[in-house]
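A.B. asks: what follows is a predicted structure for the sequence shown.
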Amino acid sequence: MSFVCRRLVVGISLALAASPLVAQETKLPAGVTFVTTVEGVSEYKLANGLRVLLLPDASQPKVTVNCTIFVGSRHEGYGETGMAHLLEHMVFKGCPKFPDVPKALRDHGANFNGTTWVDRTNYFETMPATDDNLEFGIELEADRLVRSFIKREDLMSEFTVVRNEFESGENSPTRILSQRIAATAFEWHNYGKSTIGNKTDIERVPIDNLQAFYKKYYRPDNAMLIVAGKFDAAKALGLVSTHFGPLKNPATPIPTTYTEEPPQDGERIVTLRRVGTVGATGVAYHVPAGPHADFAAVEVLEDVLTAAPNGRVYKALVESKLATDVNGNVFAWHDPSLLEITATCEPAKTEAARDALVATLENLATNPVTAEEVERTKQKAALYRERALSNSQSFAVQISEWAGAGDWRLFFVHRDRTEKVTAADVNRVAKEYLIRSNRTIGVYVPTAGPERATVPAAPAVASLVENYKGRQAMAAGEAFDPTPENVEKRVKRGTAGDGVKYAALAKKTRGETVNLTLTLRFGNEESLKGQVTACDFVGPMLTRGTTTKTRQQIKDDFEKLNATVSITSTLGQMAVTIQAKKANLPAVLQLLGDVLRNPAFEAKEFDVLKRQQVESLEEGKTEPQVLASYALRRKLTAYPADDVRYAPTLTEAIDRTKAVTVEQVKELYIKQIGGTVGELAIVGDFDEGTAVAGVTAILKGWKSDTGFKRIQRLPQDTPGGTEKINTPDKANAVYLAALSMPLIDTDPDYPALSVGNYLLGAAPLASRLSNRVRGKDGLSYGVGSMVNASPVDKSGQFMIFAITNPKNMAKVDAAIAEEIAKFLKDGVSASELEDAKRAYIQSEKGQRASDAALARQLATSLFAGRTFEYYAEMEKKIESLQPGDVKRAFDKLVEQKKLLIIQAGDLESKEKK
């Protein structure tokens, strides 16, 4: 569970170091009024009604600009379903000052997107923190807020892209089941309609109607601009005043919604029958809106029911083997909402799982929620919000949800309410809302007098947030520019334990957070034969219990320490990632030591994990993406079946997973895993001596009986060809293509290949492939390419991917072939190469701005035996690239006739709609 709005985002949270910013220090620009400050977030308002939030964060060398328009699927009328989402796509098609929006964003090194949901639409871009990028983001959002082209010719190509996005969702039976449950629960309110819309509405919307919808809702007095990251607040307000201040509102007022869902007067059931192999069931209940006082207790109730491993529903269904997994959602919407819980299971157990699910939910009166359960959930909620408190960039986007629910300050109100929730509150809302007449059941099958729950209306938000002061803002971190040179100056290297290499980069961070990654390497090609599947299980099993602590106790202890810890494993390596607070890191490492050195390997926990893995694999038997990926992987890695690098079929993978035993996994751990070979990287706010000593205490004396020898990946020479995989009743098809290359990331051709690929298919919405297949032809929602190169083996790959409607597969195949041939024949121009070099370097710098990503990069450098001078030299090589360098590299390594092409989808159906 995550807090709040689990279907779309993780919990909304914030802490920013600031007073009322410029309001009390500098004269505000004309027409700008200071509204309020809460815990470092300052709100201003322009004369035209635009609301502005400023969230300075000097510790992040990035700036995020987010423009939120308060229009979503809730505001759509008859024949308009999907219109808010369609406009989200159209606004990227250009405006007078920026006729090519994706290229303008790419040129500024932006990580960008737009999203639409029930109550709001937002557009956001995160860029390196420069005055030029700040002005660009503000100017772009001002121009496209009221002057986007919304042209007929753009609509003609884009509606098929949106339809393809719609079709991609149609491939997931569990997602469709959730939509059917909502549609059945809401008879009148638009919350029962999918935000992506009705297929025919998407296809038939008149351009005049779309333009009218745009003009009706895209206006300053219906928008909020959020600026977060490293910027000067006074300068930002000046830019907002300059670019947004002159914008005018339409003469007509903003339309309001007024439909109210009446109390449900009886249980409802919906059944979904589609091609698949794994069953599912779900139930939903009407609950109050996000701003309502009961919502916090409802949210706690949902987690008490579904959280693994102690959730009521989890224990009743998963531990009894009626289901393999359960999930819950409760949505903080503007109007009364839904609490939804779903479970996946074997088809033969669907009815039993449904009955057990309902019985568990509606019999809480005989087995009330306890104070211990409530406190555990509240601790988890505090952890999630604390994590978001340290990331102003993420908050700048996530706050859109609470703004859409009524006011951004609701986040703080909701946090305060959650902290006060008691077991009595949770049991009260369970009794009031989890009743038969308020229930909607959904079942997915692969092949009485009235009882009413009156849901209260949403309260007046203004009275909830009026004069709200909040708490003391979190301390800020330092400004650090993550260039390769700066990283290399700050990093310290050494050895932890009995041989693990480490790299440590200490710096002040917001919230005193630290990110740590530890990779332990084990085994060799001979010792790991027959152990490949066991390797996948050993890491996840470690957090499921030690000789002294249960899985729940481990989870609780890490959450009490405000730490997020993950342990994964694969062939020959185990990886630990940690995000924690500086003060708690020693205790986190002590607990990690118990997890790593004293695992219990309980048969019950292993059985649950194995069943989940098997089910996940079984579900892939009818999924185009899964089948295409398995087929391509097998063709690219032609190793014999007894080789540890062999790529199994999906059926073989299922059989292997079913065959693995807990004894086998335990034996692998005892005989082959140790703490003498690996890499440790730490980035953030920490003391090097304390941190390294804590890891050394874990690793010291942990030796394996089996010697480690890295398993090499050999270059493959695979012939080209096309394979088609038919998956009936799947509305979305997948195109994959790839070839192997004798490439390592120190190869002289690697810089040219990387930048060339960025131009060909990696630049978001602005690559050759995207411009042709998505932009011009309107055939795909997602298309692109990538170049993969190992830091240690000469075994690289060039890959292309796309999704489309099955009937358009031949067109997609032809369009991609034409673009690849043209790229190989003509190469790139000097001007587009200059733009691409600049954008690529900015994109790489943006990646290093994340402490977690920087830690991974440091660990990779340790593994490859190099310093960050490698990345500095890489940038110099990129800056010196000429068009001829790109063409020569592609001519040398990318031979079009050797592309292995996999097409998967409903390719044989005679009638594709």
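C.D. replies: Structure's in. What do you need?

A.B. asks: alpha carbons only for contacts and neighbour counts from here, please
C.D. replies: Noted.

A.B. asks: need the next SSE after whatever helix or strand Lys501 lives in, C-terminal direction.
C.D. replies: Lys501 is part of strand 500-506 when elements are defined by DSSP states H and E. Scanning forward in sequence from strand 500-506, with DSSP H and E defining helices and strands, the next element found is strand 513-521.

A.B. asks: just the strands in the stretch 151-300 of the chain please.
C.D. replies: 223-229, 268-274, 279-287 (DSSP state E, counting those that start in this stretch).

A.B. asks: among these, which is nearest Thr696?
C.D. replies: For Thr696, the closest of these is strand 223-229, at 35.9 Å, according to CA to CA.

A.B. asks: ok, residues contacting the closest one?
C.D. replies: For strand 223-229, the external contacting residues (CA atoms under 8 Å, 6 or more residues apart in numbering) are 50-70, 129, 236, 392-393, 396.

A.B. asks: and those residues, which of them are in helices?
C.D. replies: Residues from the contacts of strand 223-229 lying in helices, with DSSP state H as the criterion: 236, 392-393, 396.

A.B. asks: list just the nearest of those to Leu357.
C.D. replies: When these are compared for distance to Leu357 (CA to CA), Ala396 wins out at 37.2 Å.

A.B. asks: surely the closest one touches Thr64?
C.D. replies: Yes. Counting by CA atoms under 8 Å, Ala396 touches Thr64, with 7.0 Å between them.

A.B. asks: and the comparison structure, right after this:
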Amino acid sequence: MPRRPTPNPVRRTTLPGGLRVITEYVPSVRSASVGVWVGVGSRDEGPSVAGAAHFLEHLLFKSTPTRSAVQIAQSVDAVGGELNAFTSREHTCYYAHVLDTDLELAVDLVADVVLRGRCAVEDVEVERDVVLEEIAMRDDDPEDTLGDVFLSAMFGEHPVGRPVIGSVESISSMTRSQLHSFHTRRYTPERMVVAVAGNIDHDRVIALVREHFGPRLVNGREPVRPRKGNGRVPGQPSLQLVNRDGEQTHVFMGVRTPGRHWEHRWALSVLNGALGGGLSSRLFQQIRETRGLAYSVYSTIDTFADSGALSVYAACLPERFDEVVRVTTDVLADVARDGITEAECRIAKGALRGGLVLGLEDSGSRMHRIGRNELDFGEHRSVTTSLERIDAVTVDEVNAVARQLLARPFGAAVLGPHRSKRSLPKPLRALAG
């Protein structure tokens, strides 16, 4: 007897006002994750309000017309759930993770915060101090600090080169009026996606969203199209130095890449895995396992709509910095010239497949996947489709990507006890100008 086809667990509905609702039914869990994704991030800010998207994300949790900050916290604590948010360069997400029986509460809380957060004057002043503390905490973490400095070195005055968190100067001077205006102008239904995953029913989710978004669902608006950008980043990457006493020198170096809509993005992910994405990667083996030069070394990809960066990070004792740079630049040169091997390609593809599937073991990760896909691409991309795209990558494609990207101008950022750029290793200065 033929098997009945399995119904599609992912469903999508566009409500009046352009609000998109996407759900994934996961019958094996007893939880529900609700996220309201807003297609607004730090790259949408002017320089005078740098950090506004992140500041606002903090502020909206302080009070709504019907709940204080304490009542918001008590509501989620009483059901053992989680309520939180994060801001990136291109979007902001407010989310709740609860038992499936508390789905209605989760939709209510997230919608209340996102739509009706008050931006009260007294709350602005309290949260201003919290954000300034967060900046201080970032500054105390060399790797976090250097990550922001590196993107500045890569993208200069382009909006993605600015820190999501803003600066002490911009946060200190930002007014309640500016934050309230940012909220009312940017947080509109056509820029939003409601993503829900877990042991849930799509029609029930639609009814709850209609109830809690109510007057915002006005006819005549269409969803905002996925962000494309203009594809042009002015200037060239640079070399930046943060002179700071410490036990280690930290370095990021890398090249610009095309954005997330690039046809070779999966090959780029495989290249990243082979370079420094795992324990068997070239950089990890050469720098840590073979020579013992550093504890932390890896490569990573930052991807935006119209641009991105492939970068390498390492932290080591200052007296070992020259050798770490030499080995790293040698590895990059070898890969640019000769490419990676079939075995390296196979291992990197296997790591990608495993990471993708194992990373979707809970409702929260599934909510993040469907919400981000809808906002970034305007469609749902199934796990099966992604696995097929990974499988289709060939070593020749990866090596063509390596030749293309690693021939581009490098940028770099260094943090450590180095008084001037002239004191940095010659291979780094030659590579990053």
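C.D. replies: Good, I have the coordinates. From a predicted model like this one, the values you see are computed outputs, not experimental measurements.

A.B. asks: tell me how they score on TM after superposing.
C.D. replies: For these two chains in superposition, a TM-score of 0.87 is obtained (TM-score structural alignment, normalised by the length of structure 2); 408 aligned residues with a CA RMSD of 2.5 Å.

A.B. asks: returning to what we had before: comparing Ala396 and Thr64 of structure 1, which residue is more hemmed in?
C.D. replies: Set Ala396 of structure 1 next to Thr64 and count neighbours by other CA atoms under 10 Å: Thr64 wins out with 30 against 27.

A.B. asks: quick one, what contacts that one?
C.D. replies: The neighbourhood of Thr64 of structure 1, defined by CA under 8 Å, 6+ apart, consists of 124-127, 226-229, 393, 396.

A.B. asks: what sits closest to it if chain neighbours are left out?
C.D. replies: Among residues not flanking Thr64 of structure 1 along the chain, Thr126 sits closest, at 4.2 Å (CA to CA, 6 or more residues apart in numbering).

A.B. asks: what does the one you found correspond to in structure 2?
C.D. replies: For Thr126 of structure 1, the aligned position in structure 2 is His97, judged by TM-score structural alignment.

A.B. asks: next one: Lys193 of structure 1
C.D. replies: For Lys193 of structure 1, the equivalent position in structure 2 is taken to be Arg162, counting by TM-score structural alignment.

A.B. asks: how about Tyr217 of structure 1?
C.D. replies: In structure 2, Tyr217 of structure 1 lands on Arg186 (TM-score structural alignment).

A.B. asks: thought its match was touching Asp44?
C.D. replies: No. The criterion here is CA under 8 Å, and Arg186 of structure 2 misses it with Asp44 at 9.4 Å.

A.B. asks: joint contacts of these two?
C.D. replies: By CA under 8 Å, 6+ apart, Arg186 of structure 2 and Asp44 have no common neighbours.

A.B. asks: the strands of the stretch 151-300 of structure 1: which one's closest to Leu753 of structure 1?
C.D. replies: The stretch from these with the least distance to Leu753 of structure 1 (CA to CA) is strand 223-229; that distance is 32.5 Å.

A.B. asks: strands along the stretch 301-433 of structure 2, start to end?
C.D. replies: When secondary structure is read from DSSP E, counting those that start in this stretch, the stretch 301-433 of structure 2 shows strands at 308-316, 410-416.

A.B. asks: could those strands go into JSON lines alongside mean neighbour count?
C.D. replies: Output for the strands of the stretch 301-433 of structure 2, formatted as JSON lines (neighbours: other CA atoms under 10 Å):
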{"stretch": "strand 308-316", "mean neighbour count": "23"}
{"stretch": "strand 410-416", "mean neighbour count": "26"}
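
A.B. asks: TSV please, covering those and showing distance to His180 of structure 2.
C.D. replies: What follows is the strands of the stretch 301-433 of structure 2, written out as TSV (distance: least, CA to CA, whole Å):
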stretch	distance to His180 of structure 2
strand 308-316	31
strand 410-416	35
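
A.B. asks: out of these, which gets nearest to Asp148 of structure 2?
C.D. replies: Nearest to Asp148 of structure 2, of all the strands of the stretch 301-433 of structure 2, is strand 410-416, at 9.3 Å by CA to CA.

A.B. asks: now that closest one on structure 1. Mean distance?
C.D. replies: Compared with structure 1 after the fit, strand 410-416 of structure 2 shows a mean deviation of 1.8 Å (mean CA distance after the TM-score superposition for structure 1).

A.B. asks: that strand maps to which residues in structure 1?
C.D. replies: So strand 410-416 of structure 2 sits over residues 439-445 in structure 1, by TM-score structural alignment.

A.B. asks: how about residues contacting the matching stretch?
C.D. replies: Applying CA under 8 Å, 6+ apart, the set of residues contacting stretch 439-445 of structure 1 from outside is 173-174, 177-178, 180-181, 184-185, 266-274, 279-286, 347, 350, 354.

A.B. asks: in structure 2, which helix has the most residues?
C.D. replies: Taking residue count as the measure and DSSP H as the definition, the longest helix of structure 2 comes out as helix 121-140.

A.B. asks: with structure 1 superposed, average distance for that one?
C.D. replies: Comparison of helix 121-140 of structure 2 with structure 1 after fitting gives an average deviation of 0.7 Å (mean CA distance after the TM-score superposition for structure 1).

A.B. asks: could you dump the strands of the stretch 151-300 of structure 1 to JSON lines with distance to Lys97 of structure 1 and mean neighbour count?
C.D. replies: As requested, the strands of the stretch 151-300 of structure 1 are arranged in JSON lines below (distance: least, CA to CA, whole Å; neighbours: other CA atoms under 10 Å):
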{"stretch": "strand 223-229", "distance to Lys97 of structure 1": "19", "mean neighbour count": "26"}
{"stretch": "strand 268-274", "distance to Lys97 of structure 1": "47", "mean neighbour count": "16"}
{"stretch": "strand 279-287", "distance to Lys97 of structure 1": "45", "mean neighbour count": "27"}
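
A.B. asks: so for Ala503 of structure 1, which of these sits nearest?
C.D. replies: Put simply, out of the strands of the stretch 151-300 of structure 1 the one that sits nearest Ala503 of structure 1 is strand 223-229, at 26.9 Å, with distance taken as CA to CA.

A.B. asks: how far off centre is the closest one?
C.D. replies: Average the C-alpha atoms of strand 223-229 of structure 1, do the same for its chain, and the two points are 21 Å apart (CA atoms, centre = their mean, to the nearest Å).

A.B. asks: likewise for stretch 7-17 of structure 2?
C.D. replies: Relative to where its chain is centred, stretch 7-17 of structure 2 has its mean C-alpha point 24 Å off (CA atoms, centre = their mean).

A.B. asks: list the buried residues of that stretch.
C.D. replies: Under the neighbour-count criterion of 16 or more other CA atoms under 10 Å, stretch 7-17 of structure 2 has 10, 12, 15-17 buried.

A.B. asks: re earlier: and the strand holding Lys501 of structure 1, what does it pack against?
C.D. replies: Packing partners of strand 500-506 of structure 1 (3 or more CA pairs under 8 Å, 6 or more residues apart in numbering; DSSP states H and E): helix 484-490, strand 492-496, strand 678-684, helix 851-864.
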